[in-house]
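*Asks:* sequence and predicted structure are below.
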Amino acid sequence: MLRFIAEKALGEISATDVALAAGLHPNYARSIFKKAVGLTVNQAITRHRLDTAQSLLISSDLPIAAVAFESGFGSLSRFYEAFEGRFTITPAKYRGSFRISARSN
């Protein structure tokens, strides 16, 4: 299931898609995934998308909106909410902090 998430998270996928790809009933898949990984399937999808966004913010000059959509988020508001929830900083400030530390090295 984690491999499917890694391969498909930048597109439109749901917890049901992940379960069906593993050949499991969605409720059962959600249950064993949570026990094994410690996250819900949706949390794992969001985490993968945030990891992608984090890399893009550091390594590219893409506008923040482009980073959000390239990372698989369907809306800018959802991206900001998820990013700030995980990193406790806005995407722009996150990017800026890496640019400042890179210049000072």
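*Replies:* Yep, that arrived. Values in this document were obtained by computation on a predicted structure and should not be read as measured data.

*Asks:* hey, let's count contacts and neighbours off CA atoms from now on
*Replies:* Will do.

*Asks:* residues making contact with the helix or strand harbouring Lys93?
*Replies:* Element membership for Lys93, per DSSP states H and E: helix 91-104. Helix 91-104 has contacts (Cα atoms under 8 Å, 6 or more residues apart in numbering) with 57-58, 64, 80, 83-84.

*Asks:* and of those residues, the nearest to Ile5?
*Replies:* Phe83 (18.4 Å; Cα to Cα).

*Asks:* thinking the closest one is in contact with Leu50, fair?
*Replies:* Yes. Using Cα atoms under 8 Å, Phe83 is in contact with Leu50, at 6.6 Å.

*Asks:* do a quick rundown of the helices in the protein.
*Replies:* 2-8, 15-21, 26-37, 41-59, 64-70, 76-87, 91-104 (DSSP state H).

*Asks:* got TSV for those, with mean neighbour count too?
*Replies:* Converted to TSV, the helices of the chain look like this (neighbours: other Cα atoms under 10 Å):
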stretch	mean neighbour count
helix 2-8	15
helix 15-21	18
helix 26-37	14
helix 41-59	19
helix 64-70	19
helix 76-87	15
helix 91-104	12
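
*Asks:* A further structure is provided below for comparison with the first:
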Amino acid sequence: MYLEKKSWFWEYGLILAAGVAVGIAALILTASGNPKNMGFCIACFLRDIAGALGLHSAANVQYIRPEIIGIVVGAAAAALAAREFRQRPGPPARRFVLGCS
């Protein structure tokens, strides 16, 4: 049986390209006005969204981050494009809280 060997690009090139894309996004976000220590910090974005939802009272970090909305919409679009988006049976609240299907 002949096994086709994958090229280096298909093994590591796509991972490298994704890392470069995230780095460029961080540079653009920082140049566009995000704080210098934040760039593309998911933890910082989630902290800001928690403040916007009233889960903490630090006034300077209480706003909805459009980056998180873009990540969620982009992930949903990628799942739809790859035909991997499917509804799971069972109560949605249990899946949301426990993270299981």
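*Replies:* The structure has been received and is ready for your questions. Being a predicted model, the structure only gives us computed values, none of them experimental.

*Asks:* can you calculate the TM-score here?
*Replies:* With the length set by TM-score structural alignment, normalised by the length of the second structure, the two chains reach a TM-score of 0.29; 49 aligned residues with a Cα RMSD of 4.2 Å.

*Asks:* now the helix holding Lys93 of the first structure against helix 76-87, angle please.
*Replies:* Using axes from the mean of the first three to the mean of the last three Cα atoms, to 10 degrees, one finds that helix 91-104 of the first structure and helix 76-87 are set 50 degrees apart in direction.

*Asks:* next, the angle helix 41-59 makes with helix 91-104 of the first structure.
*Replies:* Using the same axes, to 10 degrees: helix 91-104 of the first structure against helix 41-59 is 40 degrees.

*Asks:* chain center to helix 91-104 of the first structure, what's the gap?
*Replies:* 20 Å (Cα atoms, centre = their mean, to the nearest Å).

*Asks:* where is the longest helix in the second structure?
*Replies:* helix 14-31.

*Asks:* that one: which residues count as buried?
*Replies:* 26, 29-30 (16 or more other Cα atoms under 10 Å).

*Asks:* out of these, which comes closest to Ala50 of the second structure?
*Replies:* Of the buried residues of helix 14-31 of the second structure, the one sitting nearest to Ala50 of the second structure (Cα to Cα) turns out to be Leu29, at 20.3 Å.

*Asks:* any idea how far that closest one is from Pro92 of the second structure?
*Replies:* Using Cα to Cα, to the nearest Å, Leu29 of the second structure is found at 34 Å from Pro92 of the second structure.

*Asks:* next one: Trp8 of the second structure
*Replies:* 41 Å.

*Asks:* now swap in Arg47 of the second structure and tell me
*Replies:* Taken as Cα to Cα, the span from Arg47 of the second structure to Pro92 of the second structure is 24 Å.

*Asks:* got it, and Gly51 of the second structure?
*Replies:* In terms of Cα to Cα, Gly51 of the second structure sits 25 Å off from Pro92 of the second structure.

*Asks:* no more questions from me, cheers.
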